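Novice: Predicted model and sequence below, questions to follow.
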Amino acid sequence: MSNRGDQKDILASAQVVEQILDRVLPRWRTEIPESRVNRWCRHREAAQRAEAVLERDAEVRARLGG
């Protein structure tokens, strides 16, 4: 796995992404293990999970009656 972009840009984006993840998946930092391969793998997995949560929210509410 490799990163795309300048390290400065990645760090700036991570700041915003982490705030979104904290709101959508409050326990992402403890539930998703850190990667030994790439420092950003945990962020990527959390972002994929958060995207699914946001995209499927209406379906989940409908199926659970909320």
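Specialist: Right, received. Where do you want to start?
Novice: Please make it C-alpha for all contacts and neighbour counts, starting now.
Specialist: Will do.
Novice: By residue count, what's the longest helix in this structure?
Specialist: helix 41-64 (DSSP state H).
Novice: Does it pack against any helices or strands, and if so which?
Specialist: Here helix 41-64 touches helix 7-24, going by 3 or more Cα pairs under 8 Å, 6 or more residues apart in numbering; DSSP states H and E.
Novice: Put this next to the previous one:
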Amino acid sequence: MNQVFMNIIANAIDAIDEATIQGKMNARVPKIKITTQINSDRQIVIQIADNGIGIPKSIKQRLFEAMF
């Protein structure tokens, strides 16, 4: 599980770096936000968000394809 979180955070850093390179951050402060909570079903919920460049629509449609 540690490797999963490390990869997600590394991707967030890359997205912020790419947005900065492309000049799309403007005056925004780069952010990676990690929140945790326990929901009503007593499940742990972990959310990771960044304000980087985002994923192109053409790639979003294929994210869950095997071997993509």
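Specialist: Okay, I see it. Quick caveat, the model's predicted, so the values are computed rather than measured.
Novice: Superposing both, give me the TM-score.
Specialist: Here the TM-score for the pair of chains, by TM-score structural alignment, normalised by the length of the first structure, is 0.35; 39 aligned residues with a Cα RMSD of 3.4 Å.
Novice: about what we covered before: pull out the buried positions in the longest helix of the first structure.
Specialist: 41-43, 46-47, 49-50 (16 or more other Cα atoms under 10 Å).
Novice: K8 of the first structure: which of those is nearest?
Specialist: H43 (16.1 Å; Cα to Cα).
Novice: who's in contact with stretch 52-64 of the first structure?
Specialist: When contacts are defined by Cα atoms under 8 Å, 6 or more residues apart in numbering, stretch 52-64 of the first structure is touched by residues V24.
Novice: Can you get me a residue count around V24 of the first structure?
Specialist: 17 (other Cα atoms under 10 Å).
Novice: again with Q47 of the second structure
Specialist: 9.
Novice: For my notes, confirm V4 of the second structure occurs in a strand.
Specialist: No. The assignment for V4 of the second structure, made by DSSP: H, G, I helix; E, B strand; the rest coil, is helix rather than a strand.
Novice: Please report how far it lies from I21 of the second structure.
Specialist: Applying Cα to Cα, to the nearest Å, the value for V4 of the second structure to I21 of the second structure is 26 Å.
Novice: Next: Q47 of the second structure.
Specialist: From Q47 of the second structure to I21 of the second structure the distance is 26 Å (Cα to Cα).
Novice: swap in K57 of the second structure?
Specialist: 20 Å.
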